[in-house]
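Enquirer: build me a structure from this.
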Amino acid sequence: MTKLKVYRIYTDIETLRALPRGQQSDLVKQYTGTSDINKRLVLELSDSIKLEKSISDAEVAVLPAILNYYVEKNKLIELEFFLDKAASKGIKVVALNKGDDNVRVPFYDDLIIYKSGGLRSKMRSNEYGLPVMISDKWNDYYSWGFTFPHSDHPTIGFCGQGSATAGKVLAEYKRTFVAKFNKSKDYEGVFSQSRLRANALSELEGDKTINSQFIIRDRYSFHKENGKLNYQSQNEFYENIRDNQYTLAIRGGGNFSVRFYETMMMGRIPLFVDADSPLPFEGSQIADQLFPVHDLKKSGKTSVSETLLNYHQGRSPKELEEVALQMRRTWESNYSRKGFIKTAIRLAVEQ
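Expert: Predicted coordinates:
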């Protein structure tokens, strides 16, 4: 049996421990976590990743905090000190840039950045897409085993905020216009994500050859009531994904879709509306786009419903089920937290 390569990484563990949990890098935060989930993740990673105490023994370094911390706290000097330390050993540094509004940092040759949003066409040569790392709900919804719904007409689900009131649209236009003057953040242009989403939902629902199963809410499905999570709305959300072949995945306030990853995790096929949105590991075999993509820049007069119908009609029921299973496998191996850590570290070492 071929022995797996173990990649040796380094981070400043003392700095990592001192950081608030939300500002720690997802690539290494498990090494300071005390929960069973973090302990299990460290154990599961141990066959492929080893955290070294000395940077001299490492093949790649991981910035302990997300880039947002260094920009928003005016601590770029700490970032550059870490980069210089890694450069003196001839190794690269991997960092994460998270949130709806990604921060801007200078270009550093030896810094590899995974960012959640921004415009793909504006990304620099050292920037790549960052998946949203979510919990695995597979066992909660497939306790009896995996099944895939088959039908002649495509069935597509969506559960979440889908309204576009005049007040909401105006507020989003205003927010994105003002963002132009914030030089510390990426600028994506003036737009309304609510209007974009509502238009896509309306197109799909208006096509009678598509079975649309939409649950439209006026707020986030995972909202809290009296300080507690609304588990009923969460359950409806995941059941809506499970009970349909496809789920609409379209950007929100940031140029990424959490629902895209939730759909893959659930073994279903995302209908991805591409708003110049970065996806992880593009240009590699990992990112083979088996799912339908409606590119807003290239679609021309083609509607999002036509994109779905063309995709669905070109595949047999057996092929669609295999795509759905491949979505799940891709999420597990590359887009889950464990999968992303392994893949990102491996690619950083191999670059």
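Enquirer: CA atoms for contacts and neighbours, from now on please.
Expert: Will do.
Enquirer: just the helices from the protein, written as ranges.
Expert: Assigned by DSSP state H, the helices in the chain fall at 13-18, 36-45, 67-72, 76-87, 138-141, 166-178, 193-206, 231-242, 258-265, 304-313, 317-330, 337-350.
Enquirer: could you list the buried residues of the first one?
Expert: Pointing back at helix 13-18 there. For helix 13-18, the neighbour count (16 or more other CA atoms under 10 Å) marks I13, L16 as buried.
Enquirer: then the third one?
Expert: Judged by neighbour count using 16+ other CA under 10 Å, the buried positions of helix 67-72 are L67, N68, Y69, Y70, V71.
Enquirer: now the nearest residue to the second one once chain neighbours are set aside: how far from L83?
Expert: Right, the one you point to is N68. The shortest distance from N68 to any non-neighbouring residue, by CA to CA, 6 or more residues apart in numbering, is to V103 (5.9 Å). Remark: distance between V103 and L83 (CA to CA, to the nearest Å) = 18 Å.
Enquirer: do the same with Y231
Expert: 43 Å.
Enquirer: who's more crowded, the two?
Expert: Remark: of Y231 and L83, L83 carries more neighbours, 22 against 14, as counted by other CA atoms under 10 Å.
Enquirer: would you agree that one is in contact with V93?
Expert: Yes. In this structure, L83 is within contact of V93 by CA atoms under 8 Å, at 6.8 Å.
Enquirer: now the two most distant members of the buried residues of helix 67-72.
Expert: Spanning the widest gap among those are L67 and V71, at 6.5 Å by CA to CA.
Enquirer: one more to put side by side:
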Amino acid sequence: MLKIYTDQHFIKAENRRCIFPLLFDLCYTKNEPLLKQYALMDQMEEADVVIVPVDISEFFQKQQQDWLFDYIDKALALDKKVWVYTAGDYGFSIGKSVYTFRLSGFDSKFDANTFILPSFIEDPYINIQNFFHPIAKQPAPKIGFVGHASNSWSKWTKEALVFLLHNYKRFVRVLFTDFQPFYPSSIKRYKFLSLLQKNDQINTDFIFRNHYRAGVKTEGDKKKTTLDFFKNIEVNPYTFCLRGAGNYSVRFYETLAMGRIPFVIDTDFRLPLDGIINWEQHCIIASDKNICKALIDFHQKISEEDFQKMQVNNRNLWLQFLNREAYFTTLSTLFKEKYK
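Expert: Presented below is the predicted three-dimensional model:
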């Protein structure tokens, strides 16, 4: 077992939304398999790993940075490994010798101690009440997408205003996140999808939405659009994935969970467990300069057997490494073996 310590004064109902994800499983939901992998110690000195209990931005929002840094420094002085969690689309860097867990950011700016968390989703096959099966290879690649994509000036203006507002809040210290350059994701998405649509060597199955989640307002509409979304992934061997507000894609993980092949545009992202998972065996990562060629070349070169095997492997990858229980089980083994 990996011995961990955290300040349990933070384990209370009002912190459920910002607690370190592993602590949510251990202390709130009492996940039995993970309780066999991790032992929560009463004293910092007894632990292998010291966990900052909540999202680090909480300490800055509440002007409790001194407590945070004292806590980290005490653990480091005891030669403990320190895990911190930074939530949200952007994340927040604090410049300490810690292991940082976050959803997104830029690989070129990360050190080796930055760990990407998968988006912890439930099994999509629950939503569509079906079971996984691989799709046979067809002569031309077939790629799907359902989601927010637009080329309107009003959409570009809205995204620019949101970007400026976010950075103003960062500047006046109302928000605590890392800076990232302007990236109008819905505009970029429309541009790339249009290129794929216009190529006569590619079959496309795209549904464009003008708003996030199609702007649904009722439970009935939400259920229908969710079903449309997952059905599109189910019937297409490839799914187009591009970052959103943060430099990551939830759709990427949903595609893997359904045993399909993500076709993802490289935006200087880092993927989870990149030292353990050989990501080139599970997805197509294309430059924004050659997206059509990347898809066509991949499809032409892969055999029918390997095409179906890749889908099976992607489903198994999500089951064995990327859902929350599997991810933290792998993390326990990794730290016991590599970082002990």
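Enquirer: quick one: common contacting residues for L67 and V71 of structure 1?
Expert: Residues touching both L67 of structure 1 and V71 (CA atoms under 8 Å, 6 or more residues apart in numbering) are V103, V105.
Enquirer: ok, residues contacting stretch 103-110 of structure 2?
Expert: For stretch 103-110 of structure 2, contacts defined as CA under 8 Å, 6+ apart pick out 87-91, 116-119, 246-248, 267-270.
Enquirer: just the buried members of those?
Expert: Among those, those classed as buried by 16+ other CA under 10 Å are 87, 89-91, 116-119, 246-248, 267, 269-270.
Enquirer: from these, which is closest to C292 of structure 2?
Expert: Closest to C292 of structure 2, out of all of those and judged by CA to CA, is T267, at 16.6 Å.
Enquirer: which ones are touching the counterpart of that closest one in structure 1?
Expert: With TM-score structural alignment as the criterion, the equivalent of T267 of structure 2 in structure 1 is A275. Contact analysis of A275 of structure 1 by CA under 8 Å, 6+ apart lists R251, N255, D295, L296, K297.
Enquirer: got a ChimeraX select line for the buried ones in these?
Expert: Remark: buried members of the contacts of A275 of structure 1, expressed as a ChimeraX selection using 16+ other CA under 10 Å:
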select :251,255,295
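Enquirer: neighbours around C27 of structure 2, how many?
Expert: By the criterion of other CA under 10 Å, C27 of structure 2 has 16 neighbours.
Enquirer: so how far is F263 of structure 2 from it?
Expert: To F263 of structure 2, C27 of structure 2 is 37 Å away according to CA to CA.
Enquirer: same question for Y168 of structure 2.
Expert: The spacing between Y168 of structure 2 and F263 of structure 2, counted by CA to CA, is 34 Å.
Enquirer: picking up where we left off before, out of the contacts of A275 of structure 1, which comes closest to Q351 of structure 1?
Expert: Nearest to Q351 of structure 1 among the contacts of A275 of structure 1, with distances taken as CA to CA, is N255, at 26.4 Å.
Enquirer: which position in structure 2 aligns with the closest one?
Expert: Checking TM-score structural alignment: N255 of structure 1 goes with N247.
Enquirer: do the same with I341 of structure 1
Expert: Using TM-score structural alignment, the partner of I341 of structure 1 in structure 2 is F328.
Enquirer: show me what contacts its match?
Expert: F328 of structure 2 touches L22, L34, counting by CA under 8 Å, 6+ apart.
Enquirer: go on, D186 of structure 1?
Expert: For D186 of structure 1, the contact set (CA under 8 Å, 6+ apart) comprises D101, N102, V103, R104, G118.
Enquirer: ok, now K338 of structure 1?
Expert: Going by CA under 8 Å, 6+ apart, the list of residues near K338 of structure 1 reads L41, E44, L45, E332.
Enquirer: and the third one, how many residues sit next to it?
Expert: Burial measure for L45 of structure 1: 15 neighbouring residues, criterion other CA under 10 Å.
Enquirer: need the counterpart of it in structure 2.
Expert: Matched by TM-score structural alignment, L45 of structure 1 corresponds to L34 in structure 2.
Enquirer: ok, that match to G88 of structure 2 distance?
Expert: Per CA to CA, L34 of structure 2 is found 24 Å from G88 of structure 2.
Enquirer: which residue lines up with T165 of structure 1 in structure 2?
Expert: Counting by TM-score structural alignment, the partner of T165 of structure 1 is S152.
Enquirer: give me the number of residues near that match?
Expert: 12.
Enquirer: sorry, back to before: looking at Y168 and F263 of structure 2, which one has more neighbours?
Expert: Each of Y168 of structure 2 and F263 has its neighbours counted (other CA under 10 Å); F263 has more, 24 against 13.
Enquirer: surely the more buried one touches Y238?
Expert: Yes. With contact defined as CA under 8 Å, F263 of structure 2 counts as touching Y238 (6.3 Å).
Enquirer: got the buried residues for stretch 323-340 of structure 2?
Expert: Here stretch 323-340 of structure 2 shows N323, R324, E325, A326, Y327, F328, T329, T330, L331, S332 as buried, counting by 16+ other CA under 10 Å.
Enquirer: excluding its backbone neighbours, what's nearest the last one?
Expert: If the residues on either side of it in the chain are set aside, S332 of structure 2 comes closest to L2, at 6.2 Å by CA to CA, 6+ apart.
Enquirer: state the distance from the aligned residue in structure 1 for V52 of structure 2 to D26 of structure 1.
Expert: Aligning on TM-score structural alignment places V52 of structure 2 opposite L63 in structure 1. Using CA to CA, one gets 10 Å for the distance from L63 of structure 1 to D26 of structure 1.
Enquirer: likewise D186 of structure 1?
Expert: 21 Å.
Enquirer: and N68 of structure 1, by the same measure?
Expert: N68 of structure 1 sits 13 Å away from D26 of structure 1, going by CA to CA.
Enquirer: ditto for K224 of structure 1
Expert: Counting by CA to CA, the separation of K224 of structure 1 from D26 of structure 1 is 24 Å.
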